[in-house]
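Chemist: Model the following, please.
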Amino acid sequence: MTTAAPPRIELSELGPIAQLRSGRLVRRLVQLYAGLLLYGFAIALMVRGHLGLAPWDVLHSGLTKHFPIDIGQALVIVSFVVMLAWVPLREIPGVGTISNAIVIGLSTDAFLAVLPTPHELGVRAGLLVGGIVLQGVATAAYIGAQLGRGPRDGLMTGLARRTGRSLRLVRTLMELTVVAIGLLLGGVAGVGTILYAVSIGPLSQALLPPLLVQTGNPSDRPLEKNL
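Modeler: Have a look, this model is predicted:
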């Protein structure tokens, strides 16, 4: 008995101008910004759940303990610092890259301003699970729009290409590093951090095919499953 192969997932490797000219732009822009706003909402849910944050958000929350900034502002700052590493890696940002760096951070702080802080454990657990699931949807949405990788995604793919290591290994090492730094800074980690780490990859992978907007570019190449 044989099992069906998983669907082939292809992302275009276009420059920023070509991304905008590759068709279905309105659909892709709407999907991009909906995904980014949803991502900010999902982060806010996890923050209010107070059961642990995603690895990069552990770092962002740690920075808020030492600087007069909110977690969303920390996210924006770190995003642009990460993008500096794109230069030697020769990664090319797109409109989605810049939007990712700004919209997610601003929307996170906006949603945190209106979301209450629950005390019941069951409600907090629901916020945690909801935040992780919605981040999976949001990740698939903004990647599927094919308007440029997020700052952290580009750093991961650039390092993998330069070092010849797998995306799985590079992503794991990156996230272990940022969690360690975040914990040293006093960031918020917990069971949610572990749950996020083991579930976000499979979630994003499963949700990407229906949200992937094909640009019709013949130079598309497969996206590795561990992105």
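Chemist: C-alpha only now, for contacts and for neighbours.
Modeler: Noted.
Chemist: Work out the gap between stretch 48-59 and the centre of the chain.
Modeler: Mean-position distance between stretch 48-59 and its chain equals 13 Å (C-alpha atoms, centre = their mean, to the nearest Å).
Chemist: Contacts for it, please.
Modeler: Stretch 48-59 has contacts (C-alpha atoms under 8 Å, 6 or more residues apart in numbering) with 43, 46-47, 71, 75, 112, 115-118, 123-128, 175-176, 178-179, 181-183, 185, 187-193, 196-197.
Chemist: Let's see which of those end up in strands.
Modeler: Among the contacts of stretch 48-59, DSSP state E puts none in strands.
Chemist: Generate a ChimeraX selection restricted to the buried entries among those residues.
Modeler: Of these, the buried ones go into a single ChimeraX selection, burial set by 16 or more other C-alpha atoms under 10 Å:
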select :43,46,47,71,75,112,124,125,127,128,175,178,179,181,182,183,185,187,188,189,192,193,196,197
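Chemist: So which of the contacts of stretch 48-59 belong to helices?
Modeler: Secondary structure from DSSP state H places 43, 46-47, 71, 75, 112, 123-128, 175-176, 178-179, 181-183, 191-193, 196-197 of the contacts of stretch 48-59 in helices.
Chemist: Please name the residues that touch Ile200.
Modeler: Contact partners of Ile200, counting by C-alpha under 8 Å, 6+ apart, are 132-133, 135-136.
Chemist: Sequence B follows; please return its structure for comparison with A:
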Amino acid sequence: MLGHDGRVPQRLPRRLVQLYAGLVLYGASMALLVRAELGVMPWDVLHQGLAGILGWSLGTVTIAVGALVLLLWVPLRERPGLGTVSNVLVIGLAVDAVLRVLPEVDGLALRVVLAVAGTLLNAVATAAYIGVRLGPGPRDGLMTGLVRRTGGSVRLVRTSIEVAVVALGWVLGGTFGAATVLYALAIGPLVQIALPRFEVGPARAPLRPRRPAPA
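Modeler: Prediction:
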């Protein structure tokens, strides 16, 4: 359906291109951090640990974990969108594709460059797919659902989830290191800087904890 000015409402074609470009770049940023071997993103510590145990590729585990997390949305009454389903599939396929062509590197300086580049690219990719507002990723939806259901703060809920997955992933053999800490500290401010440049979707309602029903 066209708007009164003859354009597709909310610039849907651009939103779709930006969504899938952001998800592919997100997978590429994961691959950069893997090749840096200085620590990966918090959820990827868990993905790596599971991949080592199961003998699956990192991308396959990423897809499987995303699908399982999506099931947790049911009791939280979160609603997935096109971006949610795409997130589960595209990121896993992208990280495996990039890892196939991106060689391992030697030398600490180059590994540091890859870690920094991966973190910066991930911030841009995150802002790109969030900015189109076609549905959050499964892990982001888990966080927002728990915030609404528990009444906790976004910071507390997100930190609790990520500490738990890092600890479990590390026990399972995932890579925790300086780049994991760098990512955890830098990604929030970097996404906040990048997001206004990528917002093209409809206005988003503020995230508020769900109030209990009156007695």
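Chemist: Just the buried ones from the contacts of Ile200 of the first structure?
Modeler: Neighbour-count burial (16+ other C-alpha under 10 Å) applied to the contacts of Ile200 of the first structure gives 132-133, 135-136.
Chemist: Serialize those to CSV and add fields for secondary structure and distance to Ile143 of the first structure.
Modeler: As requested, those are exported to CSV (DSSP: H, G, I helix; E, B strand; the rest coil; distance: C-alpha to C-alpha, whole Å):
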residue, secondary structure, distance to Ile143 of the first structure
Ile132, helix, 16
Val133, helix, 16
Gln135, helix, 12
Gly136, helix, 11
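Chemist: Which one of those residues is nearest to Ser79 of the first structure?
Modeler: Taking C-alpha to C-alpha as the measure, Ser79 of the first structure lies nearest Gln135 of those, at 17.0 Å.
Chemist: how close does the closest one get to Arg48 of the first structure?
Modeler: 15 Å (C-alpha to C-alpha, to the nearest Å).
Chemist: got it, and Leu38 of the first structure?
Modeler: On the measure of C-alpha to C-alpha, Leu38 of the first structure and Arg48 of the first structure end up 15 Å apart.
Chemist: Need the three-state assignment for the residue nearest the centre of the first structure.
Modeler: The first structure has Thr139 as the residue nearest its centroid, 5.4 Å off, counting by C-alpha atoms, centre = their mean. Look at Thr139 of the first structure: counting by DSSP: H, G, I helix; E, B strand; the rest coil, its state is helix.
Chemist: Just to confirm, what residue in the second structure is aligned with it?
Modeler: Applying TM-score structural alignment, one finds that Thr139 of the first structure aligns to Thr126 in the second structure.
Chemist: One more: Met156 of the first structure?
Modeler: The equivalent of Met156 of the first structure in the second structure is Met143 (alignment by TM-score structural alignment).
Chemist: from what I can see that match touches Val154, true?
Modeler: Yes: here Met143 of the second structure reaches Val154: they are 7.4 Å apart, a contact under C-alpha atoms under 8 Å.
Chemist: Which of the two has more residues huddled nearby?
Modeler: The neighbour count for Met143 of the second structure versus Val154, taken as other C-alpha atoms under 10 Å, is higher for Met143 (23 against 17).
Chemist: so which strand or helix has that one?
Modeler: helix 138-150 (DSSP states H and E).
Chemist: picking up where we left off before, same list, the buried ones among the contacts of Ile200 of the first structure, but as a markdown table with distance to Val82 of the first structure please.
Modeler: Below are those laid out as a markdown table (distance: C-alpha to C-alpha, whole Å):
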| residue | distance to Val82 of the first structure |
| --- | --- |
| Ile132 | 23 |
| Val133 | 25 |
| Gln135 | 20 |
| Gly136 | 21 |
